[in-house]
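In: my questions are about this predicted structure, shown below with the sequence.
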Amino acid sequence: MTVTTLVLLGVAALLVGFAKTAIGGMGSVAVAIFALVLPTKESTAAILLLLLIGDVVAVWHYRRDADLGLLRRLIPAVLPGLALGALFLAWVDDTTLRRSIGGLLLVLAALQLVLTWRSPDTTRVGSSRVAAVGTGAAAGFATMTANAAGPVMTLYLVAQGVEKRRFLGTSALFFFGVNLCKVPFSVGLGLFGAQTLWRTALLAPLVLVGTWIGLHTARRLSQTRFDQAVLVATVVSALALVVR
């Protein structure tokens, strides 16, 4: 790998850690960087292991803040979404894959903006059974195909009016479980190799540094600034998937 490649991967690893403990939508920017320097399908497995490292730190730190009630509503739809995503990943080319996910996220971000503009209280829509099933399936599909479910979950929790720490704790536990479920699918698709494991070991310390920065950033963000930041990160990450 060139020095430029190593620097880009290092920045992405920092963003992975930061996203896990602060602003989740930034994780898709890291996904975009990985896909820029690696083949897209290989990059999904390479970043998955780094995401799991960040998940462990986030779950431990926010373990008392997770809303298990919200998670129980999402989980039944996640596994079908993962299975559909694995099939999609096996059949489509890289360009179609990333643009499909990016386009979906842009639509969801636009929907959230419209709902917020028309009515500041989006909890009624966000708490519906249809929203829970749709979010679970979309998160499973997006995370399997492009490790890009962070913005999907972000939009769902923002629509619920979830407070900052409950947002971070619920997201942390959700993605730790989902990412563990993705490992067998990735192994079955033959996406793990010796080079991927070596790269993970090299970048893991930077993920931990990113989680530390994220923890300190989250403490300083007000609830309003936090909501604004996660929505902006959603749009940026979606654009990164579409245009990269």
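Out: On my side now, so go ahead.
In: all contacts plus neighbour counts: C-alpha atoms, from now on.
Out: Will do.
In: and the next helix or strand past the longest helix anywhere in the chain?
Out: Longest among the helix segments of the chain by residue count, using DSSP state H, is helix 194-220. Where DSSP states H and E defines the elements, the next helix or strand beyond helix 194-220 is helix 223-243.
In: follow-up on the earlier one: how far does the longest helix of the chain sit from the chain's center?
Out: Relative to its parent chain, helix 194-220 has a centroid offset of 15 Å by Cα atoms, centre = their mean, to the nearest Å.
In: another structure for you, compare them:
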Amino acid sequence: MDTITFWGLAALAVAALLVGFSKTAVSGANTVSLAIFAAVLPARESTGVLLPLLIVGDVLAVFTYRRHAHWVTLWRLFPAVAVGVVAGSVFMLWADDAAVRRSIGGILLFMAAVTLWRRRVGTDAAPATGPTDGGGSGRGLAKAGSYGVLGGFTTMVANAGGPVMSLYLLSTGFRKLGFLGTSAWFFLIVNVSKVPFSVGLGLIDGHSLLLDAALALLVVPGAFIGKACVDRIDQRLFERLVIAATVVGGLQLLLR
């Protein structure tokens, strides 16, 4: 981290702003942040640097949307997510920087494909404020389990659980505020639970926290910008830009 160039620091600063913005406005922007972090820093260590910044953003998002969470959905997801986080931790035990870099790149491209598929089949239009997939039915629990395991694994390996959870929440029928409130609480709880794993894996240490202390100052204005813009954003255009940047970032990590 002592070798980060001026332009590298500038890129990390932009990524920190996007972390805050993604937590209060458009969650897809976070995929751009993790691509920037993995490009500027060693891919494996980048996940540990990014995690505390995500938690700062989660706290701000919970403060903003705390009253709109759907806790039945959250409790249905948590057991499967825990399985995914443990699986991701096991993977990180043996994965070197190249393996993590390729994994992050592959996950980014997969998330971009999932987002494009979601838009193609028209799941962006959410008709209800809560889940409409059968609640505690076998189909609903199986769906929560599959999304939860994938979300837990991707968030542990690459801090990239956002697109998976976005797809799940949208497919179960959440409007904007319910979506933002439920995802805010979800990621605050999950990201805090990942801290002991990241410390144990050596991904979070004193040096990474010093860098976080500087970058965290930019997460806060990013969150306020997101809150101010959430009702004014041309969602379609912004999603296209996020998808394009995600694909470029994913390819860059795979071909690096």
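Out: Cool, got the structure. Just so we're clear, the structure is a prediction, and the values are computed from it rather than from any experiment.
In: any idea what the TM-score is?
Out: Once the chains are overlaid, their TM-score stands at 0.88 when taken by TM-score structural alignment, normalised by the length of the first structure; 239 aligned residues with a Cα RMSD of 2.5 Å.
In: ok, Arg220 of the first structure to Phe226 of the first structure distance?
Out: Taking Cα to Cα, to the nearest Å as the criterion, Arg220 of the first structure is separated from Phe226 of the first structure by 9 Å.
In: no no, Val232 of the first structure
Out: Between Val232 of the first structure and Phe226 of the first structure the distance, using Cα to Cα, works out to 10 Å.
In: check Glu163 of the first structure too.
Out: Between Glu163 of the first structure and Phe226 of the first structure the distance is 9 Å, computed by Cα to Cα.
In: neighbour-wise, which of these two wins?
Out: More neighbours surround Phe226 than the other of Glu163 of the first structure and Phe226, with 19 against 15 (other Cα atoms under 10 Å).
In: what's the local residue count around the alignment partner in the first structure of Pro196 of the second structure?
Out: Residue pairing (TM-score structural alignment): Pro196 of the second structure is matched to Pro184 of the first structure. Pro184 of the first structure has 11 neighbouring residues, counting by other Cα under 10 Å.
In: post-alignment, the host helix or strand of Pro184 of the first structure versus the second structure, mean distance?
Out: Using DSSP H and E, Pro184 of the first structure sits within helix 164-188. Superposing on the second structure and averaging over aligned pairs (mean Cα distance after the TM-score superposition for the first structure), helix 164-188 of the first structure comes out at 0.5 Å.
In: who's in contact with that helix?
Out: Contact partners of helix 164-188 of the first structure, identified using Cα atoms under 8 Å, 6 or more residues apart in numbering, comprise 20-22, 45, 48, 51-52, 55-56, 58-59, 62-68, 70-71, 78, 82, 86, 140, 143-144, 153, 157, 192, 223, 226.
In: stretch 10-22 of the second structure now?
Out: Counting by Cα under 8 Å, 6+ apart, the neighbours of stretch 10-22 of the second structure from elsewhere in the structure are 27-30, 32-34, 36-37, 40, 53-54, 57, 215-216, 218-227.
In: in stretch 82-101 of the first structure, what's buried?
Out: If you call a residue buried by 16 or more other Cα atoms under 10 Å, then stretch 82-101 of the first structure has these buried ones: Leu82, Ala83, Leu84, Gly85, Ala86, Leu87, Leu89, Leu97, Arg98, Arg99, Ile101.
In: of the residues you listed, which pair is most distant in space?
Out: The largest separation in these, counting by Cα to Cα, is between Ala83 and Arg99 at 19.6 Å.
In: so stretch 7-19 of the first structure matches what in the second structure?
Out: If you align by TM-score structural alignment, stretch 7-19 of the first structure falls on residues 10-22 of the second structure.
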